[in-house]
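Engineer: Sequence first, then the predicted structure:
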Amino acid sequence: MVRVSAGVAYDCDVLVVGGGIVGLSTAYAITRAAPGIRVTVLEKEAGAARHQTGRNSGVIHSGIYYRPGSLKARYAVKGAAEMVKFCAEYGIAHAVTGKLIVATEREELPRLHALVQRGRENGIPVRELGAAQIGEYEPEVRGLAAIHVGTTGVCDFVGVARQLGEASGAEIRYGARVVRVDRRPERGVAVLTSRGDVVRARVLVNCAGLYCDEVARLTGDEPGMRIVPFRGEYYELARPELVRGLVYPVPDPAFPFLGVHLTRGIDGGVHIGPNAVPALAREGYGWGVVRPREVAGTLAWPGAWALARRHWRYGGGELLRSASKRAFTAAVRRLLPAAEAGDLVRTAAGVRAQAVLRDGTLVDDFLIKEAPRAVHVLNAPSPAATASLPIGREVARRALETLGSV
């Protein structure tokens, strides 16, 4: 077992586990706030941002969906403006495109109006559109009503993550999976990596995304939640000229998923998706990827069963769209009637690290917990990439406070 030895010098002051956009933003924020602090980042992959950061639709979210006053709302609104500025400063591909949220059925209209109010409470400019006005923005899109959100955009989040890592000046070790942690409040933290290295630090920051709960337990902390992975499957539109920008359905407020949407990316292609189906591995990017230990861990968590009982009907629809291209196409055609099954070309999937409480509650907001010599980021799904700069500052603040107390 790896142990922190008395009198042994620390390799760094703060050790960040996870080289996604949140971990690298945290390293960047720490070195900006306290230039003399030594930061090391451990990332198990061969490069940065290989999972949630690099496998999403690349949207800079406005913050319109999130409960006023929540961390998601505050950080998304602030983070969207900061992300555009950061991309411009470093020459990272981005565009402020705006987006439409479209109601296609009458029962969606009250939820659409509620989004208008929520957007205004969050300080987001919103334009309400009638059916005839939708064509001003998207000639091929049909709906009963819509809202236009002008502050939404797209960017290269992988490029952002790499730049954050470079600009941080932190030591970044790739191919370094954490296998053991020894934390002693009076001495610090020692981490053993899969390469056999031992890294000693004063404070550990857990930004491990899909494995954040496991890293918390390795550290000796019970996170009070478990990550239940949901795969988001995407198609690419073979006729990208059908969509000018970003088009979303009205989301169901009971779920943290936004529904199948259309996103014109910085490369000019249009991505369609994602749905949300249970993944059979934390990095289960296809039905053929199964890790029995991880499946057993999910099934052993009471919250997973409570979640399934509560939302089996919604989950069944998502599974149908996963198994049937015809069903997925039908969901797309609600927004884009001109789309045909032949226009949808399967492309890379992503996996969302969704925190689920013991009673089956889906954690809706960002969740950050502190412990002796540790800070754990336990829920940071979308819009975490958008909000990564303010999230990084918040995690850095807590890490530096923890560092100052030891």
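Structural biologist: Received the coordinates, thanks. Numbering: from 1, shown residues only.
Engineer: going forward, measure contacts between C-alpha atoms and count neighbours the same way
Structural biologist: Noted.
Engineer: where's residue 352, which helix or strand?
Structural biologist: In the assignment (DSSP states H and E), residue 352 maps to strand 344-357.
Engineer: Show me what whichever helix or strand residue 313 is part of packs onto, helices and strands only.
Structural biologist: Assigned by DSSP H and E, residue 313 belongs to helix 302-323. Packing partners of helix 302-323 (3 or more CA pairs under 8 Å, 6 or more residues apart in numbering; DSSP states H and E): strand 277-278, helix 325-333, strand 344-357.
Engineer: Check it against this one:
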Amino acid sequence: MHDSNVYDYCVIGGGIVGLATAHLLLAKNPGARLLLVEKQDRPGAHQTGHNSGVIHSGIYYEPGSLKARMCRRGASWTKEFAAAHGIPYEECGKLLVATDSAEHARMLALYERSVRNDVDVELLDAQELRRREPRIDGVGALFVPATGIIDYARVAAALADEVTAAGGEILLNTEITSITETSDAVTVAGPATSRRARRLVVCGGLQADRLARMAGLRIPLRIIPFRGEYYRLPDSLKGLVSTLIYPIPDPELPFLGVHLSPTIDGELTVGPNAVLGWSREGYRKGSFALRDALEIATFPGMRRVALTHARTGVRELRNSLFKRGYLAECRRYCPELTLDDLLPRTAGIRAQAVLRDGTLLHDFMIESTPRSVHVLNAPSPAATSALPIAEYIVERLESASEH
């Protein structure tokens, strides 16, 4: 017998992954009762609305990893969704620029990986780089034509409209403080609400580990917030580049480095860096939350990260405190930039899962219980990959319900 007080599905988290999951659940199960719960006053308020707006190509990721499998498919699916919903996007392409011999060697290794990942990439010498982007310096570059730009907040808004049009319910301004799973349902509750559902999906982003522990999962990780600070360049420099300009990333780190990004609304931004944040949801410089800071300070994995990546951490902190250091990162490939060109822009916060042994998790990580699926780690390119991640979650739910 169908209990009208029990939802078929509950999704916690109104970022792009949660919204995409709700959208696909309703598309595959027309007429299902679905509730999406979001702590903030609007969908996409955190990582979805605070990023570079890049549609990634899948060049970086370990062949065979979830990221590698989902990113390329996600890029084409994102473009299809955008076209169907009148959301502007542009395939401007991306140049990954090597500025010295060590980076050139890493660039060639990255080229080999891109071939294994079946990503269309062009290898450029210094002369061809200068011909295509006269104001960019480098000893060589990789050109990735499929990389694009979009506004993910608009994608999230369109997904939210799809969810409500299909009969889903979106509950905003609602924080979940307890999750109780029994053999026949999951109860999610907060100070002002309590709801039951047959299946639960948790896409908690910056709060993913806390929600998982709340649900009774024994997880070996913590979410550590890394602030990504951006600047925008003045209008006089809008024509500086015609493509996205990225450095060659350090393969030991999950961050892609400070890049020049034309945005879909006509800005030119530079960033982000990656500096440890002392507040998971504090976007203002100097934000501090006691609970978040205590968890960071007492987590053994963070102490190991600090030791392993001490030099990188000090450099990132210095560049955050002193604009001149940040500028030096950009001037390696764009030497004409000056301090006066770096104008303020809102920061982002990356939810980075760290294991107890200090390993920074690079790949997506998704765990299940008999009635729930938890997205524990979904850093970049999660926005690009949101629809394939959602499809994977829906498959996990369906296979769990068959057992």
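Structural biologist: It's in. Not measured: the values here are computed from a predicted model.
Engineer: What would you report as the TM-score here?
Structural biologist: The TM-score (TM-score structural alignment, normalised by the length of structure 2) is 0.96; 397 aligned residues with a CA RMSD of 1.3 Å.
Engineer: ok, back up a step: buried sites along the next helix-or-strand element following the strand holding residue 352 of structure 1?
Structural biologist: Using DSSP H and E, the helix or strand that follows strand 344-357 of structure 1 in sequence is strand 367-371. If you call a residue buried by 16 or more other CA atoms under 10 Å, then strand 367-371 of structure 1 has these buried ones: 368-369, 371.
Engineer: Make CSV from the residues you listed and add distance to residue 122 of structure 1 to it.
Structural biologist: Formatted as CSV, those follow (distance: CA to CA, whole Å):
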residue, distance to residue 122 of structure 1
368, 22
369, 25
371, 31
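Engineer: re the thing from before, the helix holding residue 313 of structure 1 vs structure 2, mean deviation?
Structural biologist: When structure 2 is superposed, helix 302-323 of structure 1 averages 0.7 Å from its matched positions, counting by mean CA distance after the TM-score superposition for structure 1.
Engineer: can you name the residues of structure 2 that that helix overlays?
Structural biologist: With TM-score structural alignment applied, helix 302-323 of structure 1 matches the range 300-321 in structure 2.
Engineer: contact partners of that stretch?
Structural biologist: The contact list for stretch 300-321 of structure 2 (CA atoms under 8 Å, 6 or more residues apart in numbering) reads 229, 273-276, 296-297, 325-326, 354-360.
Engineer: To which secondary structure element is residue 109 of structure 2 assigned?
Structural biologist: Since the elements are taken from DSSP H and E, residue 109 of structure 2 ends up inside helix 101-116.
Engineer: Specify, as a residue range, where that helix falls in structure 1.
Structural biologist: Using TM-score structural alignment, helix 101-116 of structure 2 pairs with 106-121 in structure 1.
Engineer: returning to what we had before: residue 45 of structure 1: which of the helices and strands packed on helix 302-323 of structure 1 is closest?
Structural biologist: Of all those, strand 344-357 sits nearest to residue 45 of structure 1, with 15.8 Å by CA to CA.
Engineer: Can you name the residues in contact with the closest one?
Structural biologist: 51-52, 55-56, 209-210, 224-238, 279, 282-286, 303-304, 329, 362-363, 378-381.
Engineer: before we move on, the earlier item: and the match of helix 101-116 of structure 2, what's buried?
Structural biologist: Here stretch 106-121 of structure 1 shows 108-109, 111-113, 115-116, 118-119 as buried, counting by 16+ other CA under 10 Å.
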